[in-house]
Every structure is written in structure tokens, then in C-alpha cells.
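Novice: next input, structure requested:
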Amino acid sequence: MTQEVRGVVARTENAPVETETILIPDPGPGEAVVRVQACGVCHTDLHYKLGGISDDFPFLLGHEAAGVVESVGAGVSDVAPGDFVVLNWRAVCGQCRACKRGRPWYCFDTHNARQPMTLTDGTPLSPALGIGAFSDKTLVAAGQCTKVDPGAAPSAVGLLGCGVMAGMGAAINTGNVGRGDSVAVIGCGGVGGAAIAGARLAGAATIVAVDLDRRKLDSARGMGATHTVDAHDRDPVDAVRELTGGFGADVVIEAVGRPETYRQAFYARDLAGTVVLVGVPTPGMTLELPFLDVFARGGALKSSWYGDCLPSRDFPMLTDLYRQGRLDLDAFVSETIPLDGIEGAFAKMEHGDVLRSVVLV
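Specialist: Alright, predicted model coming up:
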């Protein structure tokens, strides 16, 4: 039976979002309906609203979420009604060339629910990242549901669904940060802060946080940064080199997504070091580097998609670390808000006032 629930919809480009009645169908084969408990307000949702990702309006926003499975369709065996889950936007297919090579975190054919959620007049909604979790309930592919410890706070572990996992994975999975390494993180918002926390978990000895916002640098210390650099006052490349014995960092994580900060990351790494790009550029940006420098400095230039995570492996592990007190996910939650508070959360995000606003449904 189709259900009527509330959902936050972006109808047209850059128009204020609206809380509307939406229709959720019963789950079909391979699908699940999830009762949403909490959902973080991510920059990606703002990009959808601004038309920066696609023009498939109207969008049902929200994707960084945790909740409880309400019902499942035919053929679903990995999750069942009552399971507490974190939602992910890369349900792996198990059949593509990456999956068959044993590297499912690079799956080239991830999928979402096949049935549409709609407005009451039948207009199909485009769910953000195939999730659409600024809603009482949402319809997803069952593979987008990852079971985690039900004792965890939804407002905290829901953040693993996107930003926190992207940052932590950039350090642990993509950057392969190891014990004793030096790490620099350029851009210390939610994703950059998570990269710092990931570097600390991995055992990095020196973690340099770089940003223009002193508030973010203060929070970076709480995440595990050993040093902070205010880019207003010092050249980030010179500062990182000075703090790493003149050599540069073993791993530099760029969490801004701009050519100028990527150049800083490139030159702030040690010879044969690694640059990890996890900040998302906008269409039209271009990068220019001296080709000889790319050759002569060696090492690796990597892009990190979703922190190169495998949700079935990483979400439960990080949730367990959170439950053990070894990973402070609560520190990323700046405020909790109701479903109709998202426009205000977008404004705070643009002004740099929050790491994450989290909607409690």
C-alpha cells in the first residue's frame, strides 16, 4: 500500500525548499522502505538545490541518514524489518569488472531503487544520491542499507553515510596513512575534519590542519590535529614543510576541491608522497601543473570517491569504534534541527557556522 509521508523537496533551481506530502510505494524486488531517524545536512544537498549536479528537478533531498527498516521486497535477505541501518549511496552490483576483481569499493554499476517516489500529483521525484532521506520514510535498494549496532545514536552514525566516511576513507583507504606518517589536511569542514580523525585512528604522528577559518582550526584540534595553519597568516606549503622537517607531508588530503588548494597540496607533500583529492570540484574548473614537476616529484595523485569505502565492511567497524569511545562522531554534530529547518541549515553551512546540522525525524 502506498504511504503518504513528509519530505523536503527542491522543486526548481535555487528556490527555497518545501516540506511536502510525498508518496512511497511498497518495496519491490530488491528494495526496502526505511523509517528515517536522522539525516545530516550535507553540501551535496545544497548542490542539488542549486542545480549544480543535474537538472532533474524536483529533488527529494537528504542522503546522510540512519533509520530502521520497515519493510522489504522479494529476494531481500541481507536486511529485515526492525534492523537499524545506515544508508549508503553505492549499493555494489557484485558483477562488474571491479567487483569481480575483488575491489567492490570501485564498483562501476552501483544501483538504487527502481520504483520512483512521487509527489501527490504523480510527479516522479529524483532522490538525492538515490536516497532522499529528508523524509519520514524513504525507498532504497536493499543494498543501500548497512546494518550497524542498534545502540548507536542515529544522529552520529548517520553521518557515516556520506561526509564522515568520505573524509575518514580518504585518509585510511585512499591515502593508506600508516603509523608514524605525517599528514596535512587542507580544508577542515566536515569532510576534512573526518580526514583528520581518520589519520589519528591510523596512527599518524604529525597531522597538520590548514584552513582560513579559525573556528574550523579549533575543531580540527579536537579531531586530532597536532598543528594548525591559518592560511590567512602563512603560506600553507611553507608551513607544512616547516612542520615536517622541511620535507613535506607523507600524505596531503585536499578537502576543498579548488585548483589553488590542489596546487598547495601537490607542493606540500614529500617526494614520493601522496596527494588525495576528496573535495569536489565544480564543472568548468581546470588544473595546470608543470609537467616536469609531476614527473620529478614522483609519488601518487589520487582521487577518493566516497572514501573508497565498502559500506558492509567500514560502517559496522566505525560504528563499533564509536560505541567503544575511540571515535567521537558526536563531535561532528553541531546542532539538531526539525525537518522544516533545512533552509536555515543551508545558510549556516554557507557561512561556515556548522560542521553538520542533523535533522531528527
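Novice: CA only for contacts and neighbour counts going forward, please
Specialist: Noted.
Novice: and the strands in the stretch 51-200 of the chain?
Specialist: Secondary structure of the stretch 51-200 of the chain by DSSP state E, counting those that start in this stretch: the strands cover 59-60, 64-72, 84-87, 118-119, 126-127, 137-141, 145-147, 182-186.
Novice: how near is the most far-flung residue of the chain relative to its centre to residue 261?
Specialist: Centroid-distance maximum for the chain: residue 292 at 33.6 Å, with CA atoms, centre = their mean. In this view, residue 292 and residue 261 are 20 Å apart by CA to CA, to the nearest Å.
Novice: hang on, the earlier thing: adding mean neighbour count, write the strands of the stretch 51-200 of the chain out as TSV.
Specialist: As requested, the strands of the stretch 51-200 of the chain are exported to TSV (neighbours: other CA atoms under 10 Å):
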stretch	mean neighbour count
strand 59-60	30
strand 64-72	26
strand 84-87	30
strand 118-119	20
strand 126-127	26
strand 137-141	30
strand 145-147	25
strand 182-186	31
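Novice: one more sequence to fold, the one below, so I can look at both together:
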Amino acid sequence: MAYEVSGVVARAQGEPVTVEKVLVPDPGPGEAIVSVRACGVCHTDLHYREGGINDEFPFLLGHEAAGVVERVGAGVTAIEPGDFVILNWRAVCGVCRACRRGRPWYCFDTHNAAQPMTLADGTELSPALGIGAFVEKTLVHSGQCTKVSPAAEPAVAGLLGCGVMAGIGAAINTGQVGRGDTVAVIGCGGVGDAAIAGARLAGAGTIIAVDTDARKLEWARSFGATHTIHARDRGEDEIVAEVREHTAGFGADVVIDAVGRPETWRQAFYARDLAGTVVLVGVPTPDMRLADLPFIDFFARGGSLKSSWYGDCLPSRDFPMLIEAYLQGRLPLERFVTERIPLNGVEKAFERMHRGEVLRSVVVFD
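Specialist: So this is what the prediction gives:
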């Protein structure tokens, strides 16, 4: 028996999304049906609509979601109907070379549901990041469901499913920010602000926010930035010098590039202390190239240059811990939710996101 529900579909590149009937099959072995309670509007969903991920239209958009397990398929034991879960797009396989080496956060063969969800005419949908959660019910692999405390508000909890987790993890997991460290974050949208919140949670002493938008710098302060640098109309050398001014002339222990452009990465490279760490969590486009850097600088400055994949997170480890920090008042996840919208409000939310007016719009289901 298939469930007939409403979902947000992108039928063609660049065209406005539509709310359409979606057929969701009964869960097969290893699968689960989740009744979605809330789903954040992420830049990745817009990239899908614009054809920036792949061309496998039509897409069922949405992936930053929390909900309640409704049914499970054969062989599923880790979750059961009634569990409150956050959905994730890195359900680890447990058997690939990364998993066997004890590094499941790098899993190279993550799981998705085997069965497709379809439109009413039978057209198969490509679910965004293997989830597809701008829909009343979605079909996922059971490993994509992480059980957390039901005391968390769904609109808040679901944000750990992508951007917020990417930023927090960039600070805590990839950058390994520690107590008393100095941290600079370049780019203070949702991911950058999450990195700031993560650095604060980890006990960083100085947290420097860098952005070209004064409003975003105010947001950064609300998440824990101790200093801000307004970068508009300023050269790279000026920005690096100011980071050094706020770190006793040395540079930051960890610099997180949440923009992902060659110029911001260079700023990060030179704004760190000797033996410091650069973390790239902003996603570059395929055409971008790093300009020449003196090779001696790579050697002489030492330290680490890292890329952060989804905050190097392990959902089963990180989601429950971060939800508990939120419930204890130590992690202000609720501040990321700028507005709550209905299912038919996604297209307008894309426009507000593109203009930088929101951190997150969140679709909330009754």
C-alpha cells in the first residue's frame, strides 16, 4: 500500500517548485517511513533546483528534517514506531574501508532507501540528499534516522540534518577547537554561525567573525563571537592583520572558511598561527582554482589544512549530544530558526535565503 502525501517538487532546472501529490511505498527491508514534523530550507535544496548538484529531475526537495517513525521494514531494530528522529544523509555502511578502520564519519558507501518515491503518474523522484523531506511522510533507510530526545522542538532539531551540523562539526570535529583556543570564522551565514556556536560550546576563548554584511556580524555575536571584522571594501592583508590584532599578533589557532572561495581560503591560510589549522567547510564551485602561493609558506607555517565533510559528524554520536546541549541551554540552536512557514512557502523562502534575509526558514507540518 502506498501513502499519498503532498511534497515539494522541482521538475526542471530553474523553474519554481510546486507542491504535488507524492506516492510513498511501504518500507522494505532496512527502510523506515517517517512522518515529517519540520524541515529546514537549505541552500543545497536551491542548488538542486538550479541543477547545481546533478540533472536527475524531478527532485523531491528537503533534507534538514526531524519527525516521528511511523513504520519500519523487516530487519530494522535500532528504531521503532513512535521514535522521534533527526534524518541524516550519511547512514554509514559499517563495512567500507573507512568504517573498518574506525572512521565511520568518512564512510564511502552510505545507505539510502532502495525503493523510489514517485509522482501520481509513476514518475520516479530523486530525493534531495537521499531524503526528500519537504513532504508529509518520507521513505528513508533506517540508518538515516537518529533517535534523539522528543523534548526538542522539531523545527530546531531538524537543522542538525545538514548546515548547522556542518558548521558545528567543522569547529568541534574537524578543527578540534579546545578550551581557550583562538578561532576565526570567515563567512557568517548559517554554517559560519554554527561554527561560531560550536567553537563557543568547545570553550574557545576568542572567536573572531569575518563577513561583508553588518547584519550577519550581529548574528555572529549572538552565537558567541567576541570580535567582528567588517570585510567589505577591505583587502586580504588588512583582514589578516586585524585577525592578528585580536590574537596578540600571532593569528588564530583555528580558522574556518565557511565561504569556500580562493580569496577567503588564502585569508584563512595566513590568518592562522604557526602550526595552526585551516578548515574549509564552504563548498567551492568546480571552476575555482587556488592562486599561486609560495611553496615555502606551506612548509614554514606548518599545521593542518583540512576539508570538513558534513562537519565530519557521526550522527549516532553527535546528534544526541548536541540536542542535550541545546536542551540544557548551552547551544542556542533555536536562534537559527528565522521563520516557520507552510509547505507552499518554500519558493518564497528560497528568495529570502538568496537575499541573505534569513538564517533558516523552516517548513512546519501540523
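Novice: ok but residue 274 of structure 1 is inside a helix, no?
Specialist: No. Per DSSP: H, G, I helix; E, B strand; the rest coil, residue 274 of structure 1 lies outside any helix segment and is strand.
Novice: which position in structure 2 aligns with it?
Specialist: Mapped onto structure 2 by TM-score structural alignment, residue 274 of structure 1 lines up with residue 277.
Novice: same question for residue 118 of structure 1.
Specialist: By TM-score structural alignment, residue 118 of structure 1 lines up with residue 118.
Novice: got it, and residue 62 of structure 1?
Specialist: Residue 62 of structure 1 maps onto residue 62 in structure 2, by TM-score structural alignment.
Novice: ok, which stretches of the stretch 251-361 of structure 1 are strands?
Specialist: Using DSSP E, counting those that start in this stretch, strands in the stretch 251-361 of structure 1 cover 269-277, 300-303, 335-337, 357-360.
Novice: hey, where'd the helices end up in structure 1?
Specialist: Ranges of helices in structure 1, per DSSP state H, are 43-49, 97-100, 154-157, 163-169, 190-202, 214-223, 236-243, 259-268, 291-297, 311-323, 342-350.
Novice: other SSEs contacting the fourth one?
Specialist: Applying 3 or more CA pairs under 8 Å, 6 or more residues apart in numbering; DSSP states H and E, one finds that helix 163-169 of structure 1 makes contact with helix 190-202.
Novice: tell me which of the helices of structure 1 lies nearest to residue 113 of structure 1.
Specialist: Residue 113 of structure 1 lies closest to helix 311-323 among the helices of structure 1, at 17.2 Å (CA to CA).
Novice: structure 2: matching residues for the closest one?
Specialist: With TM-score structural alignment as the criterion, helix 311-323 of structure 1 aligns to 315-327.
Novice: now that stretch, how far from the centre of its chain.
Specialist: Remark: stretch 315-327 of structure 2 is offset 15 Å from the chain centroid, using CA atoms, centre = their mean, to the nearest Å.
Novice: residues of that stretch that come out buried?
Specialist: Residues 315-316, 318-320, 322-324, 326-327 are the ones in stretch 315-327 of structure 2 that count as buried (16 or more other CA atoms under 10 Å).
Novice: what residues are up against the residue lying closest to residue 163 of structure 1 once chain neighbours are set aside?
Specialist: Take residue 163 of structure 1 and drop its neighbours on the chain: the residue closest to it by CA to CA, 6 or more residues apart in numbering is residue 191, 5.2 Å away. Going by CA atoms under 8 Å, 6 or more residues apart in numbering, residue 191 of structure 1 touches 163-164, 166-168, 255.
Novice: go on, residue 202 of structure 2?
Specialist: Residue 202 of structure 2 touches 172, 177-179, counting by CA under 8 Å, 6+ apart.
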